[in-house]
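Colleague: Next comes the sequence, and after it the predicted model I'd like to discuss.
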Amino acid sequence: MPADLPIEDLWPGHSYVRMARQCARDLLKDMPAPAVIAVAYSTPDLMLTDVVGCYLVDALCGEDQRPEMYGVSDQAGGAGLTALEIARGFASSGNHTDGLLFAVDQITPYHVPGAPHPPKVDGAAVVRFGTDSGPVFEGFRVASTSDPVRQLNDMIAADPRISGVYVGATLAGYADDPEQLAPGRDLFVGPAGMCTSLWRAVESKWPESGTHLLADYDPHAQRIYAATLDAQI
């Protein structure tokens, strides 16, 4: 390893701070400082000198407001859903009712033997929550299962309101045939990515009406994470 090169030149990937900066740049133009900032990720940032949470607090809020800031990790695609459930708990107490969720993925030597292994890509997604309009996040649940496709379909069958289903690439990878997933419902599958895939699926077709199920799978712990977005108009 050449000693005279900065680490940014030795590693061609994108740090969490770099990706978060790009996401936040456009948001800052049109919104006030958030009361909550959450970060969902699977693995520690390879750029060890950067701390994405501290960066986001300073970049989005400055010195006048210090938001509630937390991170959720080690849940694969379920981390973002858990982060929103924590935020919902804040809001139900009347505190910290609005905020931003940043989901980030990074290329790492990361593999789970025997589990679907989508290509590694750097990526980030941001979700704004706590606004006066838009779908309502509810019904968060976690279930242990070695058959996430069957568990997903059982969840769908238990709630006849569900019209659309959004899943991350990890969960979708367990289906031998795409038609096994959410039969009879509108299905949206995100591109490769551990924490960002589910939110890329939501981005592809924002739920404007009806009740929709969001789900992804953690192959480490063999747990499926799910919640509903109720966008009744």
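Modeller: Thanks, I have the structure now. Residues are numbered from 1 along each chain as shown.
Colleague: alpha carbons only for contacts and neighbour counts from here, please
Modeller: Noted.
Colleague: So which bits of the longest helix seen in the chain are buried?
Modeller: Of all the segments of type helix in the chain, defined by DSSP state H, the longest one is helix 79-92. Counting neighbours by 16 or more other C-alpha atoms under 10 Å, one finds that the buried residues in helix 79-92 are 79-85, 87-88, 90.
Colleague: right, and the helix or strand after that helix?
Modeller: strand 99-105 (DSSP states H and E).
Colleague: Can you check what angle separates that following strand from helix 79-92?
Modeller: Strand 99-105 runs at 170 degrees relative to helix 79-92, counting by axes from the mean of the first three to the mean of the last three C-alpha atoms, to 10 degrees.
Colleague: Tell me the helix or strand right after strand 99-105.
Modeller: Per DSSP H and E, the helix or strand that comes after strand 99-105 is strand 123-129.
Colleague: next, the one to line up against it:
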Amino acid sequence: MPARDEAEPEAPAPPPRGPEQRRSVGNLERRGRAWACSLVTYALDGEGWRGLFEFDPESPEAGEDLVRTAPIFMEASEAEIHGKARSMGRPLLLALLDSALHVREQERASSPFLQRWFRKVLAEHSLTSGEGSDDEPPAGADLDELRSLYTSYRMDQVAHFIALVHPDDFHRAVDDILDGQKIDFAARDRLQLAMMVVEFVEARLPLPPFEQWILDFLANRSIYEQYAHDLHREGLLP
């Protein structure tokens, strides 16, 4: 049957969106930095209200801007969104901030600037190590893989630090971190509370930024791999 010479119907336009309203939710601390948290609400014509959280750094770094979650509330009224937002505790807000920052990091990792910088680093590394060429980086060098390894490296440093602390001292520190709250491992929010402890410790460790870590990792990959092997497979603390 011959194809119809008809234009495909256009997707319907999104409903008109009303002005945004902001309400302060308070301040959060993540890795030693303060973030102002706000609830942002707006109406969609004929489709009720939407709500999301916005996080604004108190002391932004160069080129840094606020981050937002995707719309996470869909209610018939703005009051319903406010009610649900009030029931969300600090651990969950921190998790939402982490998620929003992760999305931004993923977008940044795919930016042309970082990709060009990464190719330049790989080209320089291949020249000094004798591997590959300017057009062919060394095997196993992939930006997504390195970002995953960097995340694992940071968590290894937290685990290593905790393992060096006497259990009684660490339990007291956890109580202080959680402002006296006890982690009940039968409770629904145990993961969120554990995340708070991990983030508190990680923020206070002198860990290198991703770009600096890449340079050191590419120059000393075998040392990093041996460290991870000893820590995870052998249970050794270097």
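Modeller: Noted; the coordinates are in hand. All values derive from a computational prediction rather than experimental measurement.
Colleague: care to give me the TM-score?
Modeller: TM-score for the superposed chains, counting by TM-score structural alignment, normalised by the length of structure 1: 0.25, backed by 95 aligned residues with a C-alpha RMSD of 6.0 Å.
Colleague: And the buried residues of helix 79-92 of structure 1, which is closest to residue 18 of structure 1?
Modeller: Using C-alpha to C-alpha, residue 80 comes nearest to residue 18 of structure 1 of the buried residues of helix 79-92 of structure 1, at 19.3 Å.
Colleague: surely the closest one meets residue 101?
Modeller: Yes: Residue 80 of structure 1 lies in contact with residue 101 (C-alpha atoms under 8 Å); the separation is 7.4 Å.
Colleague: I'd like to know how far residue 101 of structure 1 sits from residue 25 of structure 1.
Modeller: 15 Å (C-alpha to C-alpha, to the nearest Å).
Colleague: These two: which is more packed in?
Modeller: Set side by side, residue 101 of structure 1 and residue 25 show more neighbours around residue 101, with 22 against 11, by other C-alpha atoms under 10 Å.
Colleague: so what's the more buried one up against?
Modeller: Taking C-alpha atoms under 8 Å, 6 or more residues apart in numbering, we find residue 101 of structure 1 in contact with 37-40, 80, 83-84, 126-129.
Colleague: Can you say which two of those residues are spatially most distant?
Modeller: Spanning the widest gap among the contacts of residue 101 of structure 1 are 40 and 129, at 14.4 Å by C-alpha to C-alpha.
Colleague: neighbour-wise, which of these two wins?
Modeller: Shown here are residue 40 of structure 1 and residue 129; by other C-alpha under 10 Å, residue 40 has more neighbours (30 against 21).
Colleague: List the contacts of that one.
Modeller: 71-73, 79-80, 83, 101-104, 195.
Colleague: and if you look at residue 102 of structure 1?
Modeller: Residue 102 of structure 1 neighbours (C-alpha under 8 Å, 6+ apart): 20, 37-40, 124-127.
Colleague: all strands for structure 1, in order.
Modeller: Here structure 1 has its strands, by DSSP state E, at 36-40, 68-72, 99-105, 123-129, 136-144, 162-167, 186-189, 211-218, 223-230.
Colleague: So which elements touch the longest one?
Modeller: Under the contact definition 3 or more C-alpha pairs under 8 Å, 6 or more residues apart in numbering; DSSP states H and E, strand 136-144 of structure 1 sits against helix 79-92, strand 223-230.
Colleague: can I get those in TSV with distance to residue 188 of structure 1?
Modeller: Putting these into TSV (distance: least, C-alpha to C-alpha, whole Å) gives the following:
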stretch	distance to residue 188 of structure 1
helix 79-92	17
strand 223-230	14
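Colleague: so which of those comes closest to residue 8 of structure 1?
Modeller: helix 79-92 (27.3 Å).
Colleague: What helices and strands are in contact with the longest helix that structure 2 contains?
Modeller: In structure 2, assigned by DSSP H, the helix with the most residues is helix 143-164. Applying 3+ C-alpha pairs under 8 Å, 6+ apart, we find helix 143-164 of structure 2 packed against helix 190-203, helix 210-219.
Colleague: Residue 108 of structure 2 contacts residue 101, correct?
Modeller: No: the pair residue 108 of structure 2 and residue 101 fails to qualify as a contact (C-alpha under 8 Å) at a distance of 10.3 Å.
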